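Peer 1: what shape does this take:
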Amino acid sequence: MLQIGDQAPDFTLKTTTGDSFRLSEQRGQRAIVLYFYPKDDTPGCTAEACSFRDQYQDFQDLGAEVVGVSSDSEASHQKFTQKHRLPFPLLADAGGQVRKLYEVPRALLGLLPGRVTFVIDKEGTIRYIFNSMNRATDHVETAKKVLAELNQA
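Peer 2: All right, here's what the predicted structure looks like:
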């Protein structure tokens, strides 16, 4: 499993707009809150995404971009984004290659993709990892606290 202090692995995935998102292109610009979630439009994932949406300005004020990743298709992400007015990109990780790269464990006896959030600083270093399938909205609060602490350092 990746550890705090490790360099975040680089990747490129498609966004809901069809553009490519490359993590290394964000270095030097802003911190990234990279959250992996199981599936669009399920109760826990919707609560998590809407919590990130509702507090998105706080993340912007803390100098961070929120980015969601699941194995759902670009079309599914587009519907999910439109339905819930999500202001941040969702990335389509078909086949789960980035999930594997980040060593995100499966949950519920290996039946579901896991829910893990990484806070990555401007230099591309992992500063925090939060792994909890059941506490979906806690990912949001915890990420904000970590970013606030990083900004004070």
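
Peer 1: CA only for contacts and neighbour counts going forward, please
Peer 2: OK.

Peer 1: separation between the residue nearest in space to the middle of the chain and residue 152?
Peer 2: In the chain, the centroid-proximal residue (CA atoms, centre = their mean) is residue 35; its distance is 2.0 Å. Separation of residue 35 from residue 152 (CA to CA, to the nearest Å): 23 Å.

Peer 1: which SS state does the residue nearest to the centre of the chain fall under?
Peer 2: strand (DSSP: H, G, I helix; E, B strand; the rest coil).

Peer 1: thought it was touching residue 117?
Peer 2: Yes - using CA atoms under 8 Å, residue 35 makes contact with residue 117 at a distance of 4.1 Å.

Peer 1: one more, so I can put them side by side:
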Amino acid sequence: MKSPILKLLLLLALPALSFKNIDNSRAKRLEVGDPVPQFALYDQNNKLFDVKNEIGKHILVIYFYPKDESMVCTKEACSFRDSFNDFTAAGAKVIGINSGTVASHKAFSEHYKLPFTLLSDPGNKVNDLFGVKSVFFMTGRETYVIGLDGKVAFKYGAMMQGKEHVDQALQYIKNAKK
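Peer 2: Model prediction:
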């Protein structure tokens, strides 16, 4: 009699025990007004991108996404592609980041003709600097708008609404320009 109940309790508790990495509560979450963390990562062309060289030159739209070629991530990336001219006209530079390899980013970029920078973050070190929360076994999906002053001006998070990240970031930038 106890055995089925214990098995059920174990099955219900197992996900919480298995996903101990989903609790990023110890990592500081970047908030509006915080300075962007300093980082340098390689892009899809194996060129080093150093954020300190971009501060003051462009508004930065930095978005973290779980995986190249996945359904929601592809929809998000293609939405950024389709709105790329609007971001550029507003003085913004779009940058996607995840733990995928330079080669994976190159293939993803070429497959969908993505005109913006994709950065490889092995080990999710930059992801952790921003305090992006993981959801179950995947890294999170969050977008940050970094102002010319190098501080977070806007942030948006929604795991399953990739296109909303694009819409929200672009709307924020357009409203801030008024």
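
Peer 1: counterpart of residue 72 of structure 1 in structure 2?
Peer 2: Aligned counterpart of residue 72 of structure 1 in structure 2: residue 100 (TM-score structural alignment).

Peer 1: correct me, but its match touches residue 121?
Peer 2: Yes - here residue 100 of structure 2 reaches residue 121: they are 6.8 Å apart, a contact under CA under 8 Å.

Peer 1: what's the burial count for the corresponding residue of structure 2 for residue 145 of structure 1?
Peer 2: Structural alignment (TM-score structural alignment) places residue 145 of structure 1 against residue 171 in structure 2. Residues contacting residue 171 of structure 2 under the criterion other CA atoms under 10 Å number 12.

Peer 1: what about residue 171 of structure 2, distance to residue 156 of structure 2?
Peer 2: Distance from residue 171 of structure 2 to residue 156 of structure 2, by CA to CA: 12 Å.

Peer 1: now swap in residue 9 of structure 2 and tell me
Peer 2: Computed as CA to CA, the residue 9 of structure 2 to residue 156 of structure 2 distance reads 35 Å.

Peer 1: and those two? which has more neighbours close in?
Peer 2: Each of residue 9 of structure 2 and residue 156 has its neighbours counted (other CA under 10 Å); residue 156 has more, 16 against 11.

Peer 1: what's the counterpart of that one in structure 1?
Peer 2: With TM-score structural alignment as the criterion, residue 156 of structure 2 matches residue 130.

Peer 1: residue 85 of structure 2 versus the counterpart of residue 3 of structure 1 in structure 2, what's the distance?
Peer 2: Alignment note: residue 3 of structure 1 maps to residue 31 in structure 2; criterion TM-score structural alignment. Residue 31 of structure 2 is 27 Å from residue 85 of structure 2, where distance means CA to CA.

Peer 1: the two: which is more packed in?
Peer 2: When neighbours are counted by other CA under 10 Å, residue 31 of structure 2 and residue 85 differ, and residue 31 comes out ahead with 16 against 13.

Peer 1: surely that one is in a strand?
Peer 2: No - using three-state DSSP, the assignment for residue 31 of structure 2 is coil, not a strand.

Peer 1: report the contact partners of it.
Peer 2: 152, 155 (CA atoms under 8 Å, 6 or more residues apart in numbering).

Peer 1: residue 164 of structure 2: neighbour count?
Peer 2: 17.

Peer 1: that one: which element?
Peer 2: Using DSSP states H and E, residue 164 of structure 2 sits in helix 162-177.

Peer 1: give me the packing partners of that helix, helices and strands only.
Peer 2: Contacts defined by 3 or more CA pairs under 8 Å, 6 or more residues apart in numbering; DSSP states H and E place helix 162-177 of structure 2 against helix 71-82, strand 142-146, strand 152-157.
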